[in-house]
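Asker: Next input, structure requested:
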Amino acid sequence: MAAIGKYVIFNEGGFFYKYRLYASNGQALIISEAYKDRKACLGGIDTLKKNIDNLKLDYEKDKKGAWCFRLITQQGRPLAQSANYKTQKDAERAAGSFQKFALTDKIVDEDQTNSDDHYDVQVMEDSISPSSNGKFLILNEDKDYYYQLKANNGQVLCTSQAYLSEKSARDAMENFRKNVYEGSFYIFIDKRKQAFFKLYSKQLRLVMTGETYKTKDMAISAAKSVLKFARDAKVVE
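Answerer: The predicted structure is shown next:
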């Protein structure tokens, strides 16, 4: 029997649209970047399918050691990201199988009444006075490099994904610093009732996912702290 997948388009919190690609057994293989409306999301699916043979696979490890792969066009545009896997080899195996489902013509809209996706609230960005008392740390663990932003009281506000070199981590840190003030923050509550912020660029590219908190107010407070400290935070080793 031929492999038949499907794309499912869904609205995330009323702010933007994404799609997931599912295998014929119901497994979610990839989730897309954000799009401003459903039409743009359909265009994203079309772009993925047209570029399927020339996509760059970028393997990433998060701060908890989980691996995923990202799909990037030859022009450097990120399109989608996989689920998390325990090892890089697991992510590589998954990357090798998603292509057989990606060319499906089946596209459906998610039934929001039965959805347990995240919902989100945009953070207000007013009345944030900058402070120079925060700090960025460049961390090196098992040949992986990370950057981390801390508040003046030592609270960890966010930690990056892993990078292969210190330069890559520093470049990503400066890109993050820029997007803090050019992009937008959203607060997410997941189905386990945990809250966290996500920072998106002006182009709706995901830049950073923050730490998890017990309440929405705590996540909002953390996002506001990022706005307060990121601009003038000193970089320490």
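Asker: switch to C-alpha atoms for all contacts and neighbour counts from now on
Answerer: OK.
Asker: any idea how far Y22 is from K224?
Answerer: Here the criterion is CA to CA, to the nearest Å. By it, Y22 lies 36 Å from K224.
Asker: let me redo that: G14
Answerer: On the measure of CA to CA, G14 and K224 end up 22 Å apart.
Asker: Neighbour count: the two, which is higher?
Answerer: K224 (20 against 11; other CA atoms under 10 Å).
Asker: So that one lies in a strand, does it not?
Answerer: No - using DSSP: H, G, I helix; E, B strand; the rest coil, the secondary structure at K224 is helix, not a strand.
Asker: tell me the helices in the chain, going along the chain?
Answerer: 38-50, 88-102, 166-182, 216-229 (DSSP state H).
Asker: Go through those helices and pick out the most buried.
Answerer: helix 216-229 (a mean of 21; mean count of other CA atoms under 10 Å).
Asker: now the other sequence, so there's something to compare against:
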Amino acid sequence: MPPGKFHLKKVSNGQFHFNLLASNGQVILSSEQYKARDSALNGIDSVRRNAKRDGAFEVKESSNGKHYFVLKASNGQVVGQSQMYASLASAEQGCESVRRYAPEALLTEDL
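Answerer: Here you go, the predicted structure:
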């Protein structure tokens, strides 16, 4: 199976943001914005570490009834959030995708 990848980019306000992409190119996790590239790289490392940790994922339901998940570091800080999913089962599959792809995902940059 081809690896997933982290895509790190500099956004219009000069801050940095990354997405974790599955091997098919679909975004499965997005980060917050970071002021520095090194901080964003630390965020990627945190996703790699926490993706395999029990209890790191929290699946939530939005006000419109769609589901999404957040990935939390061991200190409780959110290090990434998914897109919206139509069903709880789909959101849970998204968690599994992060567990599968994040630890070995390649890094690409668009700075």
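Asker: Please state their TM-score.
Answerer: Scored against TM-score structural alignment, normalised by the length of the second structure, the superposed chains reach a TM-score of 0.87; 110 aligned residues with a CA RMSD of 1.7 Å.
Asker: The helices of the first structure into CSV, with extra columns for distance to I9 of the first structure?
Answerer: As requested, the helices of the first structure are exported to CSV (distance: least, CA to CA, whole Å):
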stretch, distance to I9 of the first structure
helix 38-50, 8
helix 88-102, 14
helix 166-182, 27
helix 216-229, 26
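Asker: Tell me which of those sits nearest to I189 of the first structure.
Answerer: Closest approach to I189 of the first structure among the helices of the first structure (CA to CA): helix 216-229, 7.1 Å.
Asker: Give the other helices and strands that that closest one contacts.
Answerer: Contacts defined by 3 or more CA pairs under 8 Å, 6 or more residues apart in numbering; DSSP states H and E place helix 216-229 of the first structure against strand 156-159, helix 166-182, strand 184-189, strand 195-200.
Asker: how about L20 of the second structure, what does it touch?
Answerer: With contact set as CA atoms under 8 Å, 6 or more residues apart in numbering, L20 of the second structure has these partners: G4, K5, F6, H7, V27, I28, L29, S30, V98, A102, A105.
Asker: can you check T108 of the second structure too?
Answerer: K5, F6, H7, L8.
Asker: ok so, going back, and the helices and strands packed on helix 216-229 of the first structure: which comes nearest L55 of the first structure?
Answerer: helix 166-182 (21.1 Å).
Asker: can you tell me what part of the second structure that closest one aligns to?
Answerer: Per TM-score structural alignment, helix 166-182 of the first structure has no counterpart in the second structure.
Asker: re the thing from before, checking the contacts of L20 of the second structure against the first structure: which ones persist?
Answerer: Retained in the first structure by both residues aligned by TM-score structural alignment, their matches' CA atoms under 8 Å are the following of these: G4, K5, F6, H7, V27, I28, L29, S30, A102.
Asker: I'd like to know which of these is nearest to Q93 of the second structure.
Answerer: Nearest to Q93 of the second structure among these, with distances taken as CA to CA, is I28, at 10.0 Å.
Asker: Excluding chain neighbours, what is closest to the residue most central in space within the second structure?
Answerer: Closest residue to the average C-alpha location of the second structure: L29 at 2.7 Å, with CA atoms, centre = their mean. If the residues on either side of it in the chain are set aside, L29 of the second structure comes closest to S82, at 4.5 Å by CA to CA, 6 or more residues apart in numbering.
Asker: Could you do D105 of the first structure as well?
Answerer: Closest to D105 of the first structure by CA to CA, 6+ apart is K6, at 7.3 Å.
Asker: now do E166 of the first structure
Answerer: Distances taken as CA to CA, 6+ apart place Y145 nearest to E166 of the first structure, at 5.8 Å, with adjacent residues excluded.
Asker: That neighbour is in contact with L139, isn't it?
Answerer: Yes - with contacts counted by CA atoms under 8 Å, Y145 of the first structure reaches L139, the gap being 5.5 Å.
Asker: Looking at neighbours, which among the kept ones among the contacts of L20 of the second structure is most surrounded?
Answerer: Top of these by neighbour count (other CA under 10 Å): A102, with 27 neighbours.
Asker: What separation is there between the residue lying closest to that one once chain neighbours are set aside and Q77 of the second structure?
Answerer: Once flanking residues are discounted, A102 of the second structure sits nearest to R48: 5.1 Å by CA to CA, 6+ apart. Between R48 of the second structure and Q77 of the second structure the distance, using CA to CA, works out to 15 Å.
Asker: One more: S63 of the second structure?
Answerer: 22 Å.
Asker: More neighbours: which of those two?
Answerer: Applying other CA under 10 Å to S63 of the second structure and Q77 shows that Q77 carries more neighbours, namely 10 against 7.
Asker: mind checking what the more buried one lines up with in the first structure?
Answerer: Using TM-score structural alignment, Q77 of the second structure lines up with R77 in the first structure.
Asker: and that match, what does it touch?
Answerer: Counting by CA under 8 Å, 6+ apart, R77 of the first structure has no contacts.
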